[in-house]
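Chemist: Here you go, sequence then predicted model.
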Amino acid sequence: MNSLDTALTAFQQSQIRFDELLQVVRETARQGGPELIAARQRLEAEFRSGKLPPQIHAALVAELDDKTHVTHAPEDSTIKASPVPIDDATRIQAATKTGSLNKTGMDTESLLRGLQEQQAHKELSVGSTLKNRFVLQQLLGVGGMGMVFKATDLRKIEAADKDPYVALKVLNQDFQANPMALVSLQRETKRAQTLAHPNIIKVYDFDRDGGHVFMSMEYLIGHPLSHLIKEHSAGLPFKQAWPLIRAMADALHHAHKKNIVHSDFKPGNVFIDENGEVRVLDFGIACAIKQGDKDHQDATVFNARALGAFTPAYASLEQLQNSDPDPRDDIYALACVSYELLSGKHPFGRLSADKAQEVNLQAKPIPQLSRRQMKGLQKALAFQQAQRTATIDEFINALGPRSTVFYGLWGSGIVAVTLFAINIYLSMIAPPTVVEAPKVAVQIAPEQQQKINDLLELASIHADVGYLTAPTGSNALWAYREILKIDPYNQPATSGILKIADMLEQQAWEAYEKSDRSTALKKVQEGLEANPSHKGLLSLREKLRASQ
């Protein structure tokens, strides 16, 4: 068995990633001769037998036919949108007769022109250019409805932009001839442009070049959540997983506030960038929740579920039954992903919700979760929508760190007992004394104290996993500062900020001793953000400046 046969078998068994298979194909193409002929025959045989999806087959054949083989970026420096195992891939069914589209509501007519079946189709490959603007640099992956490329934006180069790269999602030829699928991509762009959020990928534009329809979005460096799950087969510790779960939940919560349901949430559609920040990708079959007002008329023109596009292992029972979209569809998917992140396994062995319900499967308890947390996770995994967690906020409260109501009641009891004992002591033993009133009395309402306790625990979690000053809006320094907005004299928060500065000073000195000046200076700046008067950090900053 040659290297391509071995790699292809390993890919089909989910032992290697798509980009690793592509690398083997490129090496085979460079060899030429009998090896190249055998490779084409093997790919054709796998395709005809149904073992190789058409999108992946087309991508691999394009690599074999590519004579240039442009050198790609290192494996660990790209977005790596490689396809997940076949049972995790978004399933797309060809649309059946759904009636004529309402042309008055269809604003993609100009994009449909030029996509007639008789138009010659030119396969895209590395080196191709779209709209005389986007030069394809690397195939990042293959999804249900198209391929994703890393591309150079020539407009950005003209503007001397330091980051000239974008990601292009190009619709497959099979779907370009389907107006419903074309509207799907146009709707994805339109909706994604309204979802401005730190944990949702930025989408720029939707366009056409001849027979190719594509969407441009920000290019990210990092890895998908599916890779992280594979690397931790026993699951991540809760303190490490919770910031990721919280960020995913925040992204979906923002979409739900915009009356948008993702409808295909899964590990492959979550990306962790080089700064550790989470981005939710691919609102490709996102559905507008029916509101009956003019702002949501898109749902009457196009319903993405008519395409049958979803991922069975993460789809709710109602989605499998083609019911109207509901935020609880995403909550079921989020619960599946969270369970997988914490345990390393899908809660129902990758069975779809209907099949899991047929055999009465129950998600096994995760040892590291408390009874309260596991009960909350199981409720979000309920097969029946009426029994499932209703909102993202409810999910966060159920799965998140221990509710501070518990700590508040416990703390109140201790305080009450202590005060009672002190009163007895003062009245029976101690001589009367004059107690001076505090100079500043800050009145903290119960709900504010509860929020303070929540933030203190969240800050501790962030600090444990190294999120001291980043990512934005989800780090220990941010949590402590939120506490000080409520209680400017809160001692744990003040001490926590000083401790962050001390930790960053230590990291800065370690980098300085290794002659890594850029990292040392970065740590100094982060530390001074926490404590601008920190003597150690100020001293090191002067030393770094003097050595320039």
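Modeler: Received, thanks.
Chemist: When you work out contacts or count neighbours from here on, use the C-alpha atoms and nothing else.
Modeler: OK.
Chemist: List the contacts of stretch 323-334.
Modeler: Outside stretch 323-334, the residues within contact range by C-alpha atoms under 8 Å, 6 or more residues apart in numbering are 248-249, 252, 256, 260-266, 287-289, 314-316, 318-319, 380-382, 385, 388-392, 395.
Chemist: okay, now the one to match up with it:
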Amino acid sequence: MAIDPRLNQILTGFFAGRRTFDQLTLEVRGYCRDHDPMLSGLSSALQEQINLGRMPYDLAMLLFQEAGRPAEEPARDLPELPPVGEAEDNREETLRERVDSVVLSALLGQFKDLRKGGEARERQNQRQLDDALAAFRSARLRQDARKSAAGSGRPIMLGRDGREENRVGQILRDRFVLDAELGRGGMGVVYRAVDRRRVEAADSRPYVAIKLLNGNFGAHPDALRAMEAEARRTQDLSHPNIVAVHDFDRDGTHPFIVMELLEGRSLDVCLRGDSDFAGSPAAWRAIRDMFSALAHAHSRGVTHADLKLANLFLSQEGPLKVLDFGIASAARAGDFDVMALDAMTPAYASPEQLRGGPRDPRDDVYAFGCIIHLMLTRKHPFDRTPATEAQERGMEPPVIAGLTDAMQAAVDAALAFRQDERHPDAGAFLAAFQGR
């Protein structure tokens, strides 16, 4: 079916930036009322634009719905609006939000097509990808600003340079495209990222995890150097139960760690979401994997110093992975509060750690004893009381049902408040646990 030149002119004006979506909707609605009441011509025109790649499907559908709505009829799928003069303004505002959502969705869809490879990847160069990601971030920020003005915005953490800390869409070192935020804490934000080098090589695993460190590290060069040294040491810990660290780098003032991307759940999520997990075969396998990982690290002189359920990841493939080796210790090299950075967790920290002592494998042994209680009983051995306070109160860990005498004695020794009464490292702990 031939497209009416007048309708083509209206759509072309929108693509050229001479019309807003609101203006486009009004003009298309007027055109359809006078020349295309059945919307058949509009349908053909929009299908052609979709086929040419000029308009995403969702945006075309939104325009089609709006064009068929009589001026006096409220928009479909929109919430009920107040009857006063604000009604039309609110309707237009809701429409803008829907347009923003469609645009964001389309930009993400374009990026996903590129990630899949094939024709989409051949068709687009890296400059186009950069532009699409920049447009995505601009649309997101505009949407956030509009919601904030309406009193329903989300909080955005700002860095020292005033830019938003959620950096989805940013490219680090002209290589890593931040694709989605996975989590955040005092130490920084973890993102899923696309490694451009892997995409160019048609690698079947184009994703990595990027830990973008807190801006505080930039102000503390000692901590930054220590963090880099720890990342380098962790790179040498090649082990199936330790997350692989690929690199430590900086992009301007932003230091970051490149790691393997994991799919699965952290152990704190497993325990919270599954009442049957504690004491299950999966929990016992996780304990076995932890012994293996820690014994390997301790034998090479590497201490974790911040073992906790959130740093233990049960991957979809099955094995447990230990994350963030040495990061808490590196944080201590700066003169900022590691507790405020969430770089040490009091419920798992040994008395020596809480008193600021030097790191020692026996700190990991104490934390591991706490974790074994949680993995088998869902309960912390001292009700999450910090070790120094538990020691002052004379608290003792409860017996774990089902353990052999050797296992129970080994776990009790791991939780000793005096450092010299604990196993010297995870290897010795494992030997005692196995009754050797």
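Modeler: The structure has been received and is ready for your questions. All figures in this text were calculated on a predicted structure; none of them were measured in a lab.
Chemist: Quantify their similarity with the TM-score.
Modeler: For these two chains in superposition, a TM-score of 0.61 is obtained (TM-score structural alignment, normalised by the length of structure 2); 293 aligned residues with a C-alpha RMSD of 3.1 Å.
Chemist: Could you identify the buried members of the contacts of stretch 323-334 of structure 1?
Modeler: In the contacts of stretch 323-334 of structure 1, burial by neighbour count holds for 248-249, 252, 256, 260-266, 287-289, 314-316, 318-319, 380-382, 385, 388-390, 392, 395, counting by 16 or more other C-alpha atoms under 10 Å.
Chemist: how about the helices in the stretch 151-300 of structure 1?
Modeler: Counting by DSSP state H, counting those that start in this stretch, residue ranges of the helices within the stretch 151-300 of structure 1 are 154-158, 173-176, 179-194, 225-231, 238-257, 298-301.
Chemist: Quick one: the residues in structure 2 that the third one pairs up with.
Modeler: In this case it means helix 179-194 of structure 1. Using TM-score structural alignment, helix 179-194 of structure 1 lines up with residues 221-236 of structure 2.
Chemist: May I see the buried residues of the matching stretch?
Modeler: If you call a residue buried by 16+ other C-alpha under 10 Å, then stretch 221-236 of structure 2 has these buried ones: 222-231, 233-235.
Chemist: so which of those would you say is closest to residue 161 of structure 2?
Modeler: Nearest to residue 161 of structure 2 among these, counting by C-alpha to C-alpha, is residue 224 at 18.7 Å.
Chemist: ok, the closest one touching residue 217?
Modeler: Yes - Residue 224 of structure 2 is within contact range of residue 217, at 5.7 Å (criterion: C-alpha atoms under 8 Å).
Chemist: And the strands in structure 1?
Modeler: Ranges of strands in structure 1, per DSSP state E, are 129-130, 134-142, 146-153, 165-171, 203-209, 212-218, 222-224, 260-261, 270-273, 278-280, 287-288.
Chemist: want to throw those into JSON lines with distance to residue 10 of structure 1?
Modeler: Output for the strands of structure 1, formatted as JSON lines (distance: least, C-alpha to C-alpha, whole Å):
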{"stretch": "strand 129-130", "distance to residue 10 of structure 1": "33"}
{"stretch": "strand 134-142", "distance to residue 10 of structure 1": "17"}
{"stretch": "strand 146-153", "distance to residue 10 of structure 1": "21"}
{"stretch": "strand 165-171", "distance to residue 10 of structure 1": "26"}
{"stretch": "strand 203-209", "distance to residue 10 of structure 1": "34"}
{"stretch": "strand 212-218", "distance to residue 10 of structure 1": "31"}
{"stretch": "strand 222-224", "distance to residue 10 of structure 1": "20"}
{"stretch": "strand 260-261", "distance to residue 10 of structure 1": "35"}
{"stretch": "strand 270-273", "distance to residue 10 of structure 1": "24"}
{"stretch": "strand 278-280", "distance to residue 10 of structure 1": "28"}
{"stretch": "strand 287-288", "distance to residue 10 of structure 1": "36"}
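Chemist: Many thanks, we can stop here.
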